[in-house]
Structure formats: C-alpha cells, structure tokens
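1. dropping the sequence and predicted coords here.
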Amino acid sequence: MKLVIINYGAGNIKSLQFAFKRLGVEAILSNDTETIKKADKVIFPGVGEASSAMKKLKETGLHKLIPTLKQPVLGICLGMQLMCNYTEEGQTEGLGIFDVDVLKFDSTLVKVPQIGWNTITNLKSELFQQVSEHSFMYLVHSYYAPISTETISTSEYQIQYSSALQKDNFYGVQFHPEKSSNDGEQLLKNFLNL
C-alpha cells in the first residue's frame, strides 16, 4: 500500500509516521502532486495556524490538488479544519470540501484551547469500526466545526461540535488519532482498510 502524508510544513508528521510504522506501513512524506495523486491513501495533517498553513498549500498548488483527490483522504486537526469552507482563524478561506465554517470557542465560557482527552460520541462511519462510543481521544484546538450533515462523530466542549466529518472519500478528525492510544490506532487501521 502506498500511503502518503502531505508534507507542507504544518506539524505532527513524525508522530504520524511512527503510528503507521507500528501498524506495519511506511508512510511517505511528500508535497509532490504526482506522488500524492498516485497514493492509495492520503493523510492531510496539520498543527499550527490556519492562514499560514493555507499560504503554504497555495505556494505548492496543493490547495487545488487536494479537493480533486479520488482516493481516501484523512484530514487531522488543522487538516480537517482547512478542508472546510472557511475558518475564523485568520479569516481563512478553506478548501471547501466540507460545507461548514470553523468557529472559535468562546473563551469567556471555556478555557481556550481545549487541550487533553475528550470523548467522541454519535459515531457514524466505517472509520469507527471497533471504536466504541465514548472512547477518549486526544485534542488540542481553539476552533471547532459545528454539527452539520457531514458530522460522523461529536464531542462536547462549551457546545456539541463535530469531532469528525465525512463527505465521499474525504474524512476529517479534529482529534489526534496518532496520540490517542488504542482507539486512535484502531481508527488509523480502519482508514488503511477503507
């Protein structure tokens, strides 16, 4: 299997590589459009700030490539948020894959960012096979995707929000499966098996 992690300078790449290595898959890091197009599966990671991450995608033309991919694509954390229409972080236009705008948590109501373990519920996708309701996943984020028709799991922090989204071959998770123990590993395994 050819697994490519899109390398555009937006964090959490090494821990993802190690997580896939534990599952017996060598992930290739690349920002080359042909390499990404030919992959069986694509991971779109992201840690950092939305507008600068989008700028990096535009510099390499990846902002045009990603929405056209036909194989399973998994966006993680900021990767998922950039797959949405828009994010309030840096007033950034997203890739428009998921039809939702990303909003900031209200820091007058909760501590921002949300850092640590939170449960995922209302699981609706083959991505969550053998992952149980109320599993704990590890999150670090100040922005969230509201509930929409593309929501495939929810979490609660100030309000209920989408902790995962799916549209066609595109999947997005707000949490870090590579840092989320056995359940996170199971989710990555499920993605490889899609």
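-> In hand now; what should we look at? Numbering: from 1, shown residues only.

2. only C-alpha atoms for contact and neighbour calcs from this point on.
-> Will do.

3. longest strand in this structure, by residue count?
-> strand 159-167 (DSSP state E).

4. ranges for the helices of this protein?
-> Listed in chain order, the helices of the chain (DSSP state H) span 13-22, 33-37, 50-60, 62-65, 78-82, 181-193.

5. got TSV for those, with mean neighbour count and distance to residue 156 too?
-> Shown next, in TSV, are those (neighbours: other C-alpha atoms under 10 Å; distance: least, C-alpha to C-alpha, whole Å):
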stretch	mean neighbour count	distance to residue 156
helix 13-22	16	25
helix 33-37	16	34
helix 50-60	17	22
helix 62-65	16	30
helix 78-82	28	17
helix 181-193	18	18
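
6. who's in contact with the closest residue to residue 70 other than its chain neighbours?
-> Distances taken as C-alpha to C-alpha, 6 or more residues apart in numbering put residue 169 closest to residue 70, at 6.6 Å, once the chain neighbours are dropped. Taking C-alpha atoms under 8 Å, 6 or more residues apart in numbering, we find residue 169 in contact with 70, 71, 72, 73.

7. and the gap between residue 169 and residue 182?
-> Between residue 169 and residue 182 the computed distance is 24 Å (C-alpha to C-alpha, to the nearest Å).

8. returning to that earlier point: just the buried residues of the contacts of residue 169.
-> 71, 72, 73 (16 or more other C-alpha atoms under 10 Å).

9. quick one, what contacts the last one?
-> What it means is residue 73. 41, 42, 43, 44, 169, 170, 171.

10. now do 10 Å
-> Contact analysis of residue 73 by C-alpha atoms under 10 Å, 6 or more residues apart in numbering lists 4-5, 39-44, 66-67, 166, 168-172, 191.

11. give me the neighbour count for the closest residue in space to residue 174 that isn't next to it in sequence.
-> Leaving out its chain neighbours, the residue that sits closest to residue 174 by C-alpha to C-alpha, 6+ apart is residue 77, at 4.3 Å. Counted by other C-alpha atoms under 10 Å, the residues lying close to residue 77 total 27.

12. alright, now check it against this:
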Amino acid sequence: MATPQVVVLDYGSGNLRSAVRAVERAGAEVELTGDLDTAMAADGLLVPGVGAFEACMTGLRAIRGERIIARRLSGGRPVMGICVGMQILFERGIEHGVETEGCGEWPGLVERIQAPIVPHMGWNTVEAPQGSTLFEGVEKERFYFVHSYGVRDWSLVTNDRTPESHQPLVTWAETGSDAGAGDRFVAAVENGPLWATQFHPEKSGDAGAALLRNWVKTLKSA
C-alpha cells in the first residue's frame, strides 16, 4: 500500500519543522507548503498554529487557507488541526476584547480559560470518549498543552439522520488538580474527516507519536 502523502500547511504559524518531522515519523511522506493545489491533492492536511487567533486567521486568509480546508472537507478529505490550528476551525475567537471570525467548520467560541493559573501549560490527561480512533491505545496517557484560550462549550447539534461516521467524538480536559478549581475545555475532536487537538502531539513524546500514527493510518483508505 502506498505511503500516505501529507501536507503541513505553511501560513506563517506553528511549529512547522517539528510538525513535519513528527508526521514523517508517524509514517507519512510530508511536504511543507501553502500551495492550494498541492494541499488539495494530499491524502491528509495538517493545520498547525501558535500565537493569537487573529494573527493565525490573517495568515490563513493570506494563502486562502480557509478555502483549502472547506474544499477538502466538502470532498470528505481529511484535515487535522493542532493547537490554534484547532481553534481557528470554530466560528469565532475573542482575545483581549478583539473578536475575530474563524473558519466556521464548527460552531462555538474560543475564549480565555477560566482558571486560577493561565496559561494552561504542561502535561495533562484527557477524557477521551468510547470509540475514539485518535486516542486508541493512548486513552490514559498525558499530552502536552500550552494555551490560554480554548473552547469551553461544545455546541454542534446532530440528529438521528447524521451518519454514525460523522457523529462527533469530543475529548475533554480540565485545568488544575483541585476539585472545583479547574476549567473544562475541548481537548480534541473527531468529526468525520475533520480532526483536531488543542494539545501538541508533536511535543507529547511517545503518546503524541502514537496519536499521530493513528491519524496517518486512517489516510491509507482516504
């Protein structure tokens, strides 16, 4: 079977080289580019992101990245977002009083985490749902987070007519270790061809490597 081809989307944001190396180690051939045609043709598209929501959206729009994402998803072609690359998939984000329109692939607001210590930085466990493909074999492992903003309310509504393959699987995490002192937020989503993580799998050691392999394996039949 042919090696999956993955594009890491280059729009001026994210740990690009580390993302490329991590996906290569997961078993894919990887190209770093912002070229629309190349990104459309790949088996998988990885959207990284660090920094501010507004800056990431500005960079993404400069290469028509939101169109690339939308066109791939309309054809059922896999896309995976990481950190702010996940956040920009939602409708909007608000930072320092500035509200910015996101890609709108999912409803919801990216907002400041309500916790005693922000940013939420370091290793944390997650609450993965039953049936998760992304977290298969690493459900109990810790992953590396570094962020001050997140999605605190999942608001996508589905119904009985939504195909089972497109029913979203939402993974949660919580800041802090003291009962009642933390804040729950979306740590990952699996929703048809669109997957994303708030944490950095490329910085999450063996667990992150296994998670990326889980994603790359799905591309072989994409």
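-> It's in. Values in this document were obtained by computation on a predicted structure and should not be read as measured data.

13. which of the contacts of residue 169 of the first structure does the second structure keep?
-> Of these, the ones still in contact in the second structure (both residues aligned by TM-score structural alignment, their matches' C-alpha atoms under 8 Å) are 70, 71, 72, 73.

14. doesn't residue 70 make contact with residue 102 of the second structure?
-> No - contact criterion C-alpha atoms under 10 Å: residue 102 of the second structure and residue 70 do not qualify, at 12.0 Å.

15. which of the two has more residues huddled nearby?
-> Neighbour count, other C-alpha under 10 Å: between residue 102 of the second structure and residue 70, residue 102 has more, with 25 against 17.

16. common neighbours of residue 102 and residue 70 of the second structure, please.
-> With C-alpha under 10 Å, 6+ apart, residue 102 of the second structure and residue 70 have common neighbours residue 89.

17. test my guess that residue 62 of the second structure contacts residue 35.
-> No - applying C-alpha under 10 Å as the test, residue 62 of the second structure and residue 35 come out as separate, 11.5 Å apart.

18. need the residues touching each of those two.
-> residue 11.

19. quick check: end-to-end length of stretch 118-135 of the first structure?
-> 8 Å.

20. how many other residues sit next to residue 203 of the second structure?
-> 18.

21. give the aligned equivalent of it in the first structure.
-> When the first structure is aligned by TM-score structural alignment, residue 203 of the second structure is paired with residue 179.

22. what's the separation between the closest residue to its match other than its chain neighbours and residue 183 of the first structure?
-> In space, and not counting its chain neighbours, residue 179 of the first structure is closest to residue 138: 6.3 Å by C-alpha to C-alpha, 6+ apart. Residue 138 of the first structure sits 10 Å away from residue 183 of the first structure, going by C-alpha to C-alpha.

23. residue 151 of the second structure reaches residue 109, doesn't it?
-> Yes - taking contacts as C-alpha under 10 Å, residue 151 of the second structure lies within contact range of residue 109: 6.0 Å.

24. ok, now which ones touch residue 14 of the second structure?
-> So residue 14 of the second structure contacts 8, 47, 48, 49, 50, 51, 56, 82, 83, 84, 85 (C-alpha under 10 Å, 6+ apart).

25. that one pairs with which position in the first structure?
-> Per TM-score structural alignment, residue 14 of the second structure is aligned with residue 11.

26. for the residue nearest the centre of the second structure, give me its contacts.
-> Nearest to the geometric centre of the second structure sits residue 196, at 2.3 Å (C-alpha atoms, centre = their mean). Neighbouring residues of residue 196 of the second structure by C-alpha under 10 Å, 6+ apart: 46-48, 79-87, 89, 134, 170, 186-190.

27. separation between the closest residue to it other than its chain neighbours and residue 118 of the second structure?
-> Of all residues not flanking residue 196 of the second structure in the chain, residue 81 sits nearest, at 4.4 Å (C-alpha to C-alpha, 6+ apart). From residue 81 of the second structure over to residue 118 of the second structure the distance is 22 Å, taken as C-alpha to C-alpha.

28. who has more neighbours out of the two?
-> Per other C-alpha under 10 Å, whichever of residue 81 of the second structure and residue 118 has more neighbours is residue 81, with 25 against 15.

29. now the equivalent of the more buried one over in the first structure: how far from residue 26 of the first structure?
-> Aligned by TM-score structural alignment, residue 81 of the second structure pairs with residue 75 of the first structure. Using C-alpha to C-alpha, residue 75 of the first structure is found at 18 Å from residue 26 of the first structure.

30. which position in the second structure pairs with residue 49 of the first structure?
-> So residue 49 of the first structure corresponds to residue 52, using TM-score structural alignment.

31. and if you look at residue 132 of the first structure?
-> Match for residue 132 of the first structure (TM-score structural alignment): residue 139.

32. which residues does the closest residue to that match other than its chain neighbours contact?
-> Counting by C-alpha to C-alpha, 6+ apart, residue 139 of the second structure lies nearest to residue 128, which is 6.1 Å off, once chain neighbours are set aside. Taking C-alpha under 10 Å, 6+ apart, we find residue 128 of the second structure in contact with 134-136, 138-140, 169-173, 187-189.

33. measure residue 128 of the second structure to residue 168 of the second structure for me?
-> Distance from residue 128 of the second structure to residue 168 of the second structure, counting by C-alpha to C-alpha: 12 Å.
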